[in-house]
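A.B. asks: Need a 3D model of the sequence below.
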Amino acid sequence: MNSVQGRVHPDFASVSERLSEWSSADPDYGAQVCVLVGDEVVVDLTCGPGADAITGVYSVTKGVAGTVIALLLGERELQLDRPVAHYWPEFAAAGKAEITVRELLSHQAGLPATDDGIRPEDALDSRAGAERLARQRPLWRPGSGFGYHGITIGILMEELVRRITGQELQAIYDDRIRSPRDIDFYLGLPDSQAARYVDPRPAFVGDAPDPGPRDNLFAASFGPVGQAGDALLNGFGPHTPAVRRRGTAAAGGVGSARGLARLYAATLGYIGDPIAPPDTFADMGQMHVRGRDLVLDIPLSFGVVFMKPHADMPFGSFRAYGHDGAGGAIAFADPAHGLSFGYIPTRMTIPGGVDARAIELSSLARVAAGRARRPR
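C.D. replies: Here you go, the predicted structure:
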């Protein structure tokens, strides 16, 4: 049975048709998808159980938090090529005096964890987490490679913002970005929205292989070294009430696909006053690193905070920037098409990272946007 609801511009009917095909073929499938071209909503569709709720999107949150970094860059409060220690003197310890903000926020600093791993309390209390990271010697020579700072980039962003402004990143996002533009995405879920929240449904998982000693960079980046556990469900993700109340900058954001698409439209200057000058997002959205990630051991590409499309994850044009999440969600802006996109599945996908169906819907939307621009 087709359960797709919502509205779609006739030029983007292919997106609705594909969503309907998936919904009809798999009654368990559910998702939200929203696309804006400029400030016009051209796709706003939901299907499946709970698809019209707000939910957690894991690392998609990083791109949302990155808009606060863009705000400070645009106001010259923060400069990418200054050493982090200029803003945060204690960070210079253990050979880190020369690490720049640009290197730090493009996953090159070698700080995805401390020597004994990373703990949920480090993210929930990012002041304490930042103190531990300031004392840490980089786990590789900064600039010699890159590896996903899955939890720590949130801690590092929060501390940088705190050092510069004296405020919490979450408060600046809410006061200066979310509220003025009526964006349905929260870094810190307020009590007034709590009734709308629905947990992401766990993925269907078979028998898991023995993880071995859990002493590699991946294990250290998502938990204490040597301890088994599931970081997605145990302490770091939005399933944990304290995480979504705090709205941790790495993985604690909660909202809707509509909210994500509207936020990324705002980064393109289409919603409300510009968050930052276009050159700021162009710099952050420029590819800084590409190759095999030292932590996740998969091909990835990053700008400053934001992910970039690449051959294994072609979510947008070469100019696009955004972020995916462990549950399958993704959101991005694509300046080449003037398009913004948000997608959230109701059931988490395996393996972690963007749901392949989101990539297909994005492709259909970009083709439709290109056709709509042609003279008729």
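
A.B. asks: Please make it C-alpha for all contacts and neighbour counts, starting now.
C.D. replies: Noted.

A.B. asks: right, and P27 touches V4 too?
C.D. replies: No - P27 is beyond contact range of V4, at 11.1 Å (criterion: CA atoms under 8 Å).

A.B. asks: Tell me which of these two has more neighbours.
C.D. replies: V4 (22 against 14; other CA atoms under 10 Å).

A.B. asks: Name the nearest residue to that one, sequence neighbours excluded.
C.D. replies: Spatial nearest neighbour of V4, chain neighbours left out: C47 (4.4 Å); criterion: CA to CA, 6 or more residues apart in numbering.

A.B. asks: For the comparison step, fold the sequence that follows:
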Amino acid sequence: MTVSVEGTVAVGYEPVRAALEASGATEHGSADCCVYAAGECVVDLRAGRRPEDAFALPRDPALRGVPIIASNGYTNARGLARLHAWLPTALSADTLRDLTVARIAGPDVVLSAPAMAIEQHFSRGFEVLQAGSSSAASGHHGLGCAMAFADPAHRLAFGYTTSAAHLGPPGGDARVRKLTRAISACVPRS
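C.D. replies: Down below sits the predicted model:
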């Protein structure tokens, strides 16, 4: 299914728009994708329609007042990408390297099932990812398939949010994989 996509894309990053259009990310809602390269926003896209009640629950004061670890953050793709673009400018080179070294690795005992072990790798505060253009990416998968990462080696940051949640293992959403492959293909090789 091809959907209408609005927003801006810098020259050389057109494949990201095509990947979002073709991803099917908006069959039941909306999706936002944002990419920063070398500190500049090169992709800022919104697709699909937002359900009428998409933001009713997160705005409920009763819910916002309950401390739910790893679930009380509410943002969009642009906010996630900006945060991950800022981190390499705010942290030392040693700290950035430390964020890509797995301190804990193995099957996730909460998400895994007897028939399917879900392997996770975490550094200090972030998931160690290989979703970007190199294995030096760190970030995190979020509820329903939101994702963000920073790839300091390529000065790249990515944020993705959707109102059409994917229920499954982290990194198992084909929509995000299509987008990260498209972004990786746009990154200049040295």
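
A.B. asks: So after superposing, what's the score?
C.D. replies: After superposition, the two chains reach a TM-score of 0.82 (TM-score structural alignment, normalised by the length of structure 2), with 182 aligned residues with a CA RMSD of 2.8 Å.

A.B. asks: ok so, going back, so what sits against both of P27 and V4 of structure 1?
C.D. replies: The contact sets of P27 of structure 1 and V4 overlap at G48 (CA atoms under 8 Å, 6 or more residues apart in numbering).

A.B. asks: For stretch 18-38 of structure 2, measure first residue to last.
C.D. replies: In terms of CA to CA, to the nearest Å, the two terminal residues of stretch 18-38 of structure 2 are separated by 22 Å.

A.B. asks: Ok, stretch 81-99 of structure 2 next?
C.D. replies: Note: stretch 81-99 of structure 2 ends 17 Å apart using CA to CA.

A.B. asks: what's the spacing between the counterpart of L80 of structure 2 in structure 1 and T267 of structure 1?
C.D. replies: Here L80 of structure 2 is matched to L260 in structure 1, going by TM-score structural alignment. In this view, L260 of structure 1 and T267 of structure 1 are 11 Å apart by CA to CA.

A.B. asks: what about these two, which has more around it?
C.D. replies: A side-by-side neighbour count of L260 of structure 1 and T267, using other CA under 10 Å, places L260 first with 32 against 27.

A.B. asks: Quickly find the element holding the more buried one.
C.D. replies: Per DSSP states H and E: L260 of structure 1 is located in helix 257-267.

A.B. asks: Compare that helix with structure 2 and give me the mean distance after superposition.
C.D. replies: For helix 257-267 of structure 1, the mean deviation from structure 2 after alignment is 0.4 Å (mean CA distance after the TM-score superposition for structure 1).

A.B. asks: which helices and strands sit right next to that helix?
C.D. replies: strand 31-37, strand 330-334, strand 339-345 (3 or more CA pairs under 8 Å, 6 or more residues apart in numbering; DSSP states H and E).

A.B. asks: In JSON lines: those strands, plus mean neighbour count and distance to E103 of structure 1.
C.D. replies: Output for those, formatted as JSON lines (neighbours: other CA atoms under 10 Å; distance: least, CA to CA, whole Å):
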{"stretch": "strand 31-37", "mean neighbour count": "26", "distance to E103 of structure 1": "32"}
{"stretch": "strand 330-334", "mean neighbour count": "30", "distance to E103 of structure 1": "22"}
{"stretch": "strand 339-345", "mean neighbour count": "31", "distance to E103 of structure 1": "27"}
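
A.B. asks: quick one, which of these is nearest to V15 of structure 1?
C.D. replies: strand 31-37 (9.1 Å; CA to CA).

A.B. asks: ok, average deviation of that closest one from structure 2?
C.D. replies: Looks like 0.3 Å for strand 31-37 of structure 1 (mean CA distance after the TM-score superposition for structure 1).

A.B. asks: name the helices or strands packed onto the helix or strand just after that strand?
C.D. replies: Once the chain leaves strand 31-37 of structure 1, the next helix or strand it forms, by DSSP H and E, is strand 40-47. Applying 3+ CA pairs under 8 Å, 6+ apart, we find strand 40-47 of structure 1 packed against strand 5-8, helix 13-25, strand 31-37.

A.B. asks: Okay, the counterpart of F332 of structure 1 in structure 2 and G48 of structure 2: tell me how far apart.
C.D. replies: With TM-score structural alignment as the criterion, the equivalent of F332 of structure 1 in structure 2 is F149. Distance of F149 of structure 2 to G48 of structure 2, computed by CA to CA: 23 Å.

A.B. asks: Counterpart of E17 of structure 1 over in structure 2?
C.D. replies: Using TM-score structural alignment, E17 of structure 1 lines up with A18 in structure 2.

A.B. asks: got it, and F341 of structure 1?
C.D. replies: Checking TM-score structural alignment: F341 of structure 1 goes with F158.

A.B. asks: And its match, how far from H28 of structure 2?
C.D. replies: 23 Å.

A.B. asks: re the thing from before, among the helices and strands packed on strand 40-47 of structure 1, which is the most enclosed?
C.D. replies: When those are scored by mean count of other CA atoms under 10 Å, the highest mean neighbour count falls to strand 31-37 (a mean of 26).

A.B. asks: Not counting it itself, show me its contacts.
C.D. replies: Outside strand 31-37 of structure 1, the residues that reach it (CA under 8 Å, 6+ apart) are 41-48, 51-52, 256-258, 261-262, 265, 337-346, 365, 369.

A.B. asks: Next: stretch 7-21 of structure 2.
C.D. replies: By CA under 8 Å, 6+ apart, stretch 7-21 of structure 2 touches 1-5, 33, 42-47, 175, 178-179, 182-183, 186.

A.B. asks: hmm, 7 Å instead?
C.D. replies: If you take CA atoms under 7 Å, 6 or more residues apart in numbering as the criterion, stretch 7-21 of structure 2 is touched by 2-5, 42-46, 178-179, 182-183, 186.

A.B. asks: could you dump the helices and strands packed on strand 40-47 of structure 1 to CSV with distance to L124 of structure 1?
C.D. replies: Output for these, formatted as CSV (distance: least, CA to CA, whole Å):
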stretch, distance to L124 of structure 1
strand 5-8, 36
helix 13-25, 37
strand 31-37, 28
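
A.B. asks: Hmm, S3 and the residue nearest to V4 of structure 1 touching each other?
C.D. replies: Yes - under the criterion of CA atoms under 7 Å, C47 of structure 1 makes contact with S3 at 5.3 Å.
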